[in-house]
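Asker: got a sequence here, can you build the structure:
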Amino acid sequence: MSKGKGGNKNYKNKADYKKPAKADQNYSQDEEIRINKFIAHAGFCSRREADTYISAGKVQVNGEVVTELGTKVRRKDTVVVDGQNLSLEPFVYLLLHKSKDVITTTDDEKDRTTVMDQIESATGHRVYPVGRLDRNTTGLLLLTNDGDLAHRLMHPSYSVRKTYQVRTDNPLSEAQLEQFLDGIELEDGPAKGYNVVQFVDDPHTFEMSVFEGRNRLIRRMVEFHGTEVTKLKRIEYAGLTLKDVPMGRWRFLRQNEVNNLRKMVKLETLDFNKGN
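Answerer: Below you'll find the model as predicted:
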């Protein structure tokens, strides 16, 4: 279990900040689609979650409440979910290198800096974080208005890999790190780490992958050994890395990256050349 430290790299391809892999949702004004699909493709939530909003009477179409799950709507209809007016925007996908002390939410009642502040004016479309990084955790965060993709990436059944660089207050021994590989028991069930690698020149620091998204999972796994995380950074998510993206900066995902994510969670790929 050894690893050397690599140096930081400057962002080289600045065009990636400006060239989104946008996929237009190729629905005509009069084409009928199921309302849960409309809501998901508007980026509000997943189709399954949309069904819950519909059943609860929180969805209006052209001013009328609808509760029938099979209801079909058209692109030109006015669809409001829980007070929010929705429209079918082109799908947009961003990768953000989140800074410390930034909140993973679209707004904050205490007026603290959010991830949306870090991508302000990035796009004319509303996007949402895929999962969460806590305030003191830095690193890779995806944002998109593709509701189906976001939901599946976060769903435990798809076992999306997340890799973290972890610095601890007290160094963990090789035996303790190997316990992560074998699995440890937390208060909400067993937890297991993968590809656990300790830095050669810094015994306080190691890397570890997990395939879960439980709250504070890495921090709680470290606390299992009687110490605390002093620095936590997500360096990889679903095969994507922070290469060439400095702290606090972002880039659009490339077309092949978007389709690799969609294939990973068993969604159809998008034909960007045809605008769908």
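Asker: contacts and neighbour counts: CA atoms only from here.
Answerer: OK.
Asker: could I get the contacting residues of R135?
Answerer: With contacts defined as Cα atoms under 8 Å, 6 or more residues apart in numbering, the neighbours of R135 are K100, D101, V102, I103, T104.
Asker: was I right to think the first one contacts T138?
Answerer: Same thing as K100. Yes. Between K100 and T138 there is a contact under Cα atoms under 8 Å: 5.3 Å.
Asker: and these two? Which one has more around it.
Answerer: Higher neighbour count among K100 and T138: T138, with 24 against 19, using other Cα atoms under 10 Å.
Asker: give me the most central residue, the chain.
Answerer: The centre of the chain sits closest to V130, judged by Cα atoms, centre = their mean, with a distance of 2.4 Å.
Asker: which residues are in contact with each of K100 and T138?
Answerer: Residues touching both K100 and T138 (Cα under 8 Å, 6+ apart): none.
Asker: compare with the first, here's sequence two:
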Amino acid sequence: MAKRGRLDSFVAKKLQVSKKAVRNLLIEKQLWVDGELATGLDQQIDEFSHIVCASEVLQQFTRRYYLLHKPVGVVSATTDDIHPTALSLLALQQSEQAMLHIAGRLDLNSTGALIITNDAKWSDALMAPERKVAKEYLVTLGNPIDASYIQPFLDGMYFGYEDITTKPAELEIVSDYQAKVTLHEGKYHQIKRMFGRFRNPVVALHRTAIGEIKLADLPLGEYRELTQAEVDSVKR
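Answerer: This next block holds a predicted model:
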């Protein structure tokens, strides 16, 4: 979740002064939050609040939203001792990378759309189960598929280990060995386990979209910033 707290606690810690000194700064109209005079010592701020004291900028962070086309062999993690990480593919300063996290992971051998952001509140909304944000995948299989797969995906499948039934998922046949699958949840290895009911191994798994955020023609291993419309689509 977003890191919220009181203005006086932040300023006292940042300037290494007492809260009484912070109170004096407020009285003297020396504290500004997001371009406006601070309203009180208990004013709530977060990591993206723009805070100025007597013309000195104490905090200035910008919300960032990136879409990465993840290759095989790259882990959906911020750090890893063995494999390259998704963050290592972003040409950003270390200070900016340190604030980023991944929203909706992909397995080591899966490819496609991976979202990286520093806005925890936004990513929580994106991944919240009750939002049922659609995630689209292109699945390549080891054996041919046919129309008999469609209804079981739509009905949902029971997984005894977790004692759950998957939510309806749409399956569209693309070719004899490929299907487009749309999920509205993200259970552990869900697509592989669903095709496993047909004893049909998943050879490749490629995520093409998360909600209204489409991978489209973004090159493998490259990334881009989300458009404002894409960011706002999650807020809706």
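Asker: returning to what we had before: the residue nearest to the centre of structure 1 -> structure 2?
Answerer: Using TM-score structural alignment as the criterion, V130 of structure 1 maps onto A103 of structure 2.
Asker: relative to E56 of structure 2, how far out is that match?
Answerer: 34 Å (Cα to Cα, to the nearest Å).
Asker: number of residues surrounding V115 of structure 1?
Answerer: The number of residues near V115 of structure 1, taken as other Cα under 10 Å, comes to 24.
Asker: who's in contact with it?
Answerer: For V115 of structure 1, the contacting residues are K98, V102, I103, T104, T105, T106, by Cα under 8 Å, 6+ apart.
Asker: if we can go back for a sec, from P203 of structure 1, how far out is the residue nearest to the centre of structure 1?
Answerer: 32 Å.
Asker: N259 of structure 1 now?
Answerer: As judged by Cα to Cα, N259 of structure 1 and P203 of structure 1 stand 38 Å apart.
Asker: tell me the buried residues in the longest strand seen in structure 2?
Answerer: Longest strand of structure 2, by residue count under DSSP state E: strand 202-210. For strand 202-210 of structure 2, a neighbour-count test (16 or more other Cα atoms under 10 Å) marks V202, A204, L205, H206, R207, T208, A209, I210 as buried.
Asker: repeat that for stretch 116-133 of structure 1.
Answerer: M116, D117, Q118, I119, A122, R126, V127, Y128, P129, V130, G131, L133.
Asker: what does A179 of structure 2 correspond to in structure 1?
Answerer: Using TM-score structural alignment, the equivalent of A179 of structure 2 in structure 1 is F206.
Asker: its match reaches R167, doesn't it?
Answerer: Yes. With contact defined as Cα under 8 Å, F206 of structure 1 and R167 form a contacting pair (6.6 Å).
Asker: for the stretch 151-276 of structure 1, what spans make up the strands?
Answerer: Remark: strands assigned in the stretch 151-276 of structure 1 by DSSP state E, counting those that start in this stretch are 162-168, 184-186, 189-191, 194-199, 202-210, 229-237, 240-241, 250-252.
Asker: just to revisit the earlier point, restricted to buried residues, select the contacts of V115 of structure 1 in PyMOL.
Answerer: Buried residues among these (16+ other Cα under 10 Å), as a PyMOL selection:
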select buried, resi 98+102+103+104+105
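Asker: sounds good, over and out.
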